[in-house]
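Peer 1: Sequence first, predicted coordinates after that:
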Amino acid sequence: ALDAHLWTYRDDSFLPHATWRVGDVADQPIVLAIEPDNPNGANVRFLVDNAAMPDDAQAYERMVLLFNGDDPDALAAARST
């Protein structure tokens, strides 16, 4: 759903990206992935909706947690990370 939304949101706000399924994933600036690996050698990783912290989290310059701040459980989970 996120992939489709990024392709169709607005013509003037296109964000070049691919999913982990493409053959040239290592050449993509932004990769939407559900696997814990880092297929394009990114230095920033976004985790959405309580996605698990990857084992190699220390390899990234920054980890960004996206969650519903109005959800007490999501807020508690983000704070415990």
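Peer 2: That came in fine, so what should we check first?

Peer 1: Going by C-alpha atoms from here, please, whenever you check contacts or count neighbours.
Peer 2: Fine.

Peer 1: Can you list the buried residues in the helix or strand containing residue 74?
Peer 2: Using DSSP states H and E, residue 74 sits in helix 72-80. Using 16 or more other Cα atoms under 10 Å as the test for burial, helix 72-80 gives 74, 78.

Peer 1: How about stretch 29-45?
Peer 2: Neighbour-count burial for stretch 29-45, with 16+ other Cα under 10 Å as criterion, is recorded at 30, 31, 32, 38, 39, 42, 45.

Peer 1: if I look at the fourth one, how far off is residue 29?
Peer 2: Pointing back at residue 38 there. 12 Å (Cα to Cα, to the nearest Å).

Peer 1: how about the residue most central in space within the chain, secondary structure?
Peer 2: Residue closest to the average C-alpha location in the chain (Cα atoms, centre = their mean): residue 46, at 3.6 Å. Three-state call for residue 46 (DSSP: H, G, I helix; E, B strand; the rest coil): strand.

Peer 1: For it, give me its contacts.
Peer 2: Contacts for residue 46 were tallied using Cα atoms under 8 Å, 6 or more residues apart in numbering; they are 63, 64, 65, 66.

Peer 1: before we move on, what SS does the first one have?
Peer 2: If I follow you right, that is residue 63. Recorded secondary structure, residue 63: strand (three-state DSSP).

Peer 1: want to compare, so here's the second one:
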Amino acid sequence: MGAVYFYHLTQRPLEATLPQLLERALLQGWRVAVRGRDEGRMGWLDQKLWLGREEGFLPHGLAGGPHEAAQPILLTTQASAANDPQCVMAIDGAEVSPQEVMALERVCVLFDGNDGEALAKARTQWKALTDEGCAAQYWSEESGRWEKKAER
């Protein structure tokens, strides 16, 4: 049974935080699906992952693209991912079910703490998932470094 980790972004934007979490997931040997809600935003994120890192790129692809099933990281707006992930990273309020949390190694919910709507959505997701018995951790970077603030 997996767990869901909530990442409350307040100091750095998604495009700075996500690559670090993706690297950690790949080091665990996991395939990852990054799930968003908007195709245009996923295209933007695709460009950021290819061009935005001095250390090199993270191997990834967009859902519907060539060899999507072989991608270590797949950017998608769909609930199912062709790369058979062990980890899902939900961004921009993408939905995650309790069944997914329990079936996967890890689910990460990343949300912009400076956006009231995103914060409210994350709170709703936390309550829904923990009420269904999912193990959950809440991490905040408010102090300038990541700190675990809650666990259920």
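Peer 2: Thanks, I have it. Keep in mind that this is a model prediction, so the values were computed, not measured.

Peer 1: TM between them?
Peer 2: Laid over one another, the chains give 0.83 as their TM-score (TM-score structural alignment, normalised by the length of the first structure), with 81 aligned residues with a Cα RMSD of 1.8 Å.

Peer 1: re the thing from before, is it possible to export the buried residues of stretch 29-45 of the first structure to a markdown table including secondary structure and distance to residue 7 of the first structure?
Peer 2: Shown next, in a markdown table, are the buried residues of stretch 29-45 of the first structure (DSSP: H, G, I helix; E, B strand; the rest coil; distance: Cα to Cα, whole Å):
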| residue | secondary structure | distance to residue 7 of the first structure |
| --- | --- | --- |
| 30 | coil | 13 |
| 31 | strand | 13 |
| 32 | strand | 12 |
| 38 | coil | 22 |
| 39 | coil | 21 |
| 42 | coil | 21 |
| 45 | strand | 20 |
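
Peer 1: ranges for the strands of the second structure?
Peer 2: 3-9, 32-35, 61-62, 73-76, 87-90, 106-112, 135-140, 147-151 (DSSP state E).

Peer 1: deepest of those, which one?
Peer 2: Highest mean neighbour count of the strands of the second structure: strand 32-35, a mean of 28 (counted as mean count of other Cα atoms under 10 Å).

Peer 1: So which residues lie in contact with that one, not counting its own?
Peer 2: For strand 32-35 of the second structure, contacts defined as Cα under 8 Å, 6+ apart pick out 22, 25-26, 72-79, 81, 83, 85-91, 94.

Peer 1: same question, stretch 26-45 of the first structure
Peer 2: Here stretch 26-45 of the first structure makes contact (Cα under 8 Å, 6+ apart) with 3, 16-20, 25, 54-55, 59-64.

Peer 1: Let's have the strands of the second structure in a markdown table, adding distance to residue 55 of the second structure.
Peer 2: Converted to a markdown table, those look like this (distance: least, Cα to Cα, whole Å):
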| stretch | distance to residue 55 of the second structure |
| --- | --- |
| strand 3-9 | 22 |
| strand 32-35 | 20 |
| strand 61-62 | 18 |
| strand 73-76 | 17 |
| strand 87-90 | 22 |
| strand 106-112 | 23 |
| strand 135-140 | 25 |
| strand 147-151 | 25 |
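
Peer 1: For residue 121 of the second structure, which of those is the nearest?
Peer 2: Residue 121 of the second structure lies closest to strand 106-112 among the strands of the second structure, at 8.7 Å (Cα to Cα).

Peer 1: which residues in the first structure does that closest one match up with?
Peer 2: Mapped onto the first structure using TM-score structural alignment, strand 106-112 of the second structure spans residues 62-68.

Peer 1: residues contacting the spatially closest residue to residue 111 of the second structure that is not a sequence neighbour?
Peer 2: Using Cα to Cα, 6 or more residues apart in numbering and skipping residues adjacent in sequence, the residue nearest residue 111 of the second structure is residue 8, 5.5 Å away. Residue 8 of the second structure makes contacts with 110, 111, 112, 113, 138, 139, 140, 141, as judged by Cα under 8 Å, 6+ apart.
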